[in-house]
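In: Coordinates for the following, if possible.
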Amino acid sequence: MTITPTPVIFGEKSSKPALHWVSSEWRGILAEFVATALLLTFGCMACIPMDDIPASDSIFGPLGFGFTVMFNIQIFGHISGAFMNPFVTIAAVIWGKISIATGVAYILAECAGATLGYGLLTTLAHIDIAAEAVCVTLPRSGINEFQALGVEMVLSAALSLINCGVWDPVNAHNSDSVPLKFAFTIVGLSYAGAHLTGASMNPARSLGPAIWANRWDIHWVYWVGPLVGGVLPAIFYKYVWLRKPDPKLQD
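Out: Below is the predicted model of the structure:
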C-alpha cells in the first residue's frame, strides 16, 4: 500500500522475455495475493458480530482492518509495496513505481487474494457469514447510490493523498513509522464511514465478500468510488505538489 518495492526497474524489463519477467516479479505478485488474503481474513474476522455488541456500535472492524494493514506493510512492504488495493496499485503505475504489466498482475492477485481470504473465513467462523452478509460493503438504509459514491470517493481521496505523502521523496526519512501511520489512517477513515457505506475504499476488499455472499447491491459504487476518488488525487499530487529535485542541489 505504501512502500516502494525493491524490484522497480521496468524500462529494461519490458524488452526481456516473459519468462524473465515472471521470474523477477512472481515474489511481488505472490506478496500482494497473500497480503490481501490476510487483509480480508483478519479484517472481516473482526467484523463478526459479538453477542453483546451491536455491529453498528463496534469499532472492532475498523481496528481489525487498520492493524492488519499495519502488519502487512511491515511484512510485505519491501517485497511488493503491500498495496492490497487496486486503486493504490494504479497510482503506483502512474507514479512510475511499477510497470503496467506488474500493475495488472497485482490487481488480479489482490482480487483473488480477497476472494480466498473471505472464503477461508467462511470455514472458520461459527456463523454463516456469507448468508448473513458479514463484512459485505453495503450502504445504510436511507443513503442513495450517489451519496454512497460520494462517501467512497471522499474516503478514498483522503487515503490516496496520505499514500502520496508517504511516497513523496521529501518524506523518505520518515519511513520507519509508515505501518503505524497507515494503521491509524485506516482506523480513522473506517470508523468515519463504516456506518454509511462500510468504508470500503478498496474494490478488492468489497469483491471478495460480494462473491461469497452473492450480494451485488450497487456494487459498482465500490469500484467507481475508490478508483476515481483514489486515482485522481494521486495524479493531482504528482503533477501539482510533488517537487522536482533541484539539479543545483544535486551537484
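In: alpha carbons only for contacts and neighbour counts from here, please
Out: Fine.
In: Run through who's touching stretch 124-135.
Out: Identification of contacts with stretch 124-135 by Cα atoms under 8 Å, 6 or more residues apart in numbering yields C44, M45, C47, I48, T122, G198, P209, W212, A213, R215.
In: Please provide the structure for the following sequence as well, for comparison with the first:
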Amino acid sequence: MGNFHETLGINDFKSKNTIWKALLAEFLANVLLSFFGCASCVSYSGKAHGFVMIAFTFGLVIFVLVQTLGHVSGGHINPAVTVGMMSAGNISLLKGILYIIVQCLGSLVGSAVLKALTPEDLHKSGLGNTGLTKDISPVQGFGVEFFLGFILILVIFGVCDPNRPEAKPAAALAIGMAVAVGHLAAVDMTGASMNPARSFGSALIASDWTNHWVYWVGPILGAVAAALIYKHAFSAPNLGPVKIIERYTTVADEKELKRLDSGRRDDNMP
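Out: The predicted structure follows:
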C-alpha cells in the first residue's frame, strides 16, 4: 500500500504548503516564460526580429527562472520535462498531472497578458504562436520537436544527476543554453516550441490550432526517450560520500584543516 501511495503521489499532499508552493512556482514560471519569450517574437517597431534575439530571450528567461524557482518545484516549466521525469520515476503521477495543468494555465495567462499589452494591429502576427514553416510537413515538424525535447531532457538529466554534484552550479545555465540551441536551430522550422504548454497558451489566445498535436507529441516523446536512455545507460555511478567530499577538497581546505589540527596539538601540550 505504501508503494502505491508513493507511485500515485498521495504522500505529496501530506505537506500542503510544499505542494502548493511548487504548483504556484510552476504557474508563475510559465506566465513569465510566455510573456517574455513570446514578446520577443512580436515586432513593435516594424523591424523584423532576428532568430538570435528570440533564441537568447527564451534561453535566458529559462535560465533565470530555473535559477530562481528551481529549488521550489524542480524548475520543470514544461509538460515535456514533467512527463520525462514521470517516466523515470522522479515525480509522482498526481503531482505530475497537477504540474502540467498549472503549466498550461500559466502559459495561457502569460499569453493573455501579452495580448492585453500589445497594440491590436499587432495581434495578427500571432503573438508568438508556433507554426510550421511552409515547406515543413507535420511529420517533419514532429521529428524536429522530438529532437528538441530530446536534447532538453538529456541536458536536464545530465546536469541534475545526483551523482554529479560538480554539475549543479552550472545546471540552470546549461538548461537555458539547451533551450537557446534548440531555438537557434529550429525556430525557422517549427517555431522551436520544445514546450507544449508554451504552444498551448499562444494557440488558444491566437485561436489557431493548426498542427497543434506536433507540439505535444513531439517534445513529450523526445523527453521520454531521453529520460529513459539517460537513466538506464548514462547515469553517473554512485561515488559514495567519501569520494564526493574528496572531489571538493581544495588547497585552502587542506591548509585550514592543518591549522586547526596544529592548534589542537598546541592546546594539549603541557
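In: Which of the contacts of stretch 124-135 of the first structure fall within helices?
Out: C44, M45, T122, P209, W212, A213 (DSSP state H).
In: residue in the second structure matching the last one?
Out: Pointing back at A213 of the first structure there. Under the alignment by TM-score structural alignment, A213 of the first structure pairs with A206 in the second structure.
In: count of neighbours near the counterpart of E26 of the second structure in the first structure?
Out: Per TM-score structural alignment, the equivalent position to E26 of the second structure in the first structure is E32. Number of residues near E32 of the first structure (other Cα atoms under 10 Å) recorded here: 33.
In: Please report the distance of E32 of the first structure from A105 of the first structure.
Out: Using Cα to Cα, to the nearest Å, E32 of the first structure is found at 9 Å from A105 of the first structure.
In: In the ones in helices among the contacts of stretch 124-135 of the first structure, which residue is surrounded by the most others?
Out: P209 (28 neighbours).
In: what residue of the first structure matches up with A178 of the second structure?
Out: In the first structure, A178 of the second structure lands on T185 (TM-score structural alignment).
In: hang on, its match in a helix?
Out: Yes: checked against DSSP: H, G, I helix; E, B strand; the rest coil, T185 of the first structure lies within a helix.
In: Distance check, it against K244 of the first structure.
Out: The spacing between T185 of the first structure and K244 of the first structure, counted by Cα to Cα, is 27 Å.
In: more neighbours, the two?
Out: Comparing T185 of the first structure with K244 by other Cα under 10 Å, the one with more neighbours is T185, at 19 against 9.
In: Confirm that the match of E26 of the second structure sits in a helix.
Out: Yes: assessed by three-state DSSP, E32 of the first structure belongs to a helix.
In: So for the second structure, the centremost residue is which one?
Out: Centrality entry for the second structure: nearest residue to the mean C-alpha point is H76, 4.3 Å, by Cα atoms, centre = their mean.
In: SS state for that residue?
Out: Assignment for H76 of the second structure (three-state DSSP): coil.
In: Now it: closest residue in space that isn't a chain neighbour?
Out: Leaving aside its chain neighbours, H76 of the second structure sits nearest to T82 (6.1 Å; criterion: Cα to Cα, 6 or more residues apart in numbering).
In: ok, so what distance separates whatever residue of the first structure lines up with the one you found from A125 of the first structure?
Out: Aligned by TM-score structural alignment, T82 of the second structure pairs with T89 of the first structure. Relative to A125 of the first structure, T89 of the first structure is positioned 30 Å away (Cα to Cα).
In: So the two - more neighbours on which side?
Out: Just comparing T89 of the first structure and A125: by other Cα under 10 Å the higher neighbour count belongs to T89, 27 against 11.
In: For that one, pull up the helix or strand it's in.
Out: Assigned by DSSP states H and E, T89 of the first structure falls within helix 86-94.
In: Tell me the gap between stretch 138-152 of the first structure and the middle of its chain.
Out: Centre-to-centre, stretch 138-152 of the first structure and its host chain are 20 Å apart (Cα atoms, centre = their mean, to the nearest Å).
In: re the thing from before, wait, which of the ones in helices among the contacts of stretch 124-135 of the first structure is closest to F76 of the first structure?
Out: C44 (19.9 Å; Cα to Cα).
In: so what's that closest one up against?
Out: By Cα under 8 Å, 6+ apart, the contact set of C44 of the first structure is G61, G64, F65, Y118, L121, V134, C135.
In: how close does the aligned residue in the second structure for M201 of the first structure get to D208 of the second structure?
Out: Applying TM-score structural alignment, one finds that M201 of the first structure aligns to M194 in the second structure. Between M194 of the second structure and D208 of the second structure the computed distance is 18 Å (Cα to Cα).
In: before we move on, what about G89 of the second structure?
Out: Where D208 of the second structure is concerned, G89 of the second structure sits at a distance of 34 Å (Cα to Cα).
In: now swap in I153 of the second structure and tell me
Out: According to Cα to Cα, I153 of the second structure stands 27 Å off from D208 of the second structure.
In: who has more neighbours, those two?
Out: Neighbours per residue, other Cα under 10 Å: of I153 of the second structure and D208, the larger number sits with I153, 28 against 15.
In: counterpart of V155 of the second structure in the first structure?
Out: Counting by TM-score structural alignment, V155 of the second structure corresponds to I162 in the first structure.
In: ok now the helix or strand hosting its match, how far from the chain's centre?
Out: If you go by DSSP H and E, I162 of the first structure is part of helix 145-167. Distance of helix 145-167 of the first structure from the chain centroid (Cα atoms, centre = their mean) equals 11 Å.
In: all helices for the second structure, in order.
Out: Using DSSP H, the helices found in the second structure span residues 2-8, 16-39, 51-73, 79-87, 93-116, 138-159, 171-186, 196-206, 214-229, 240-247, 251-268.
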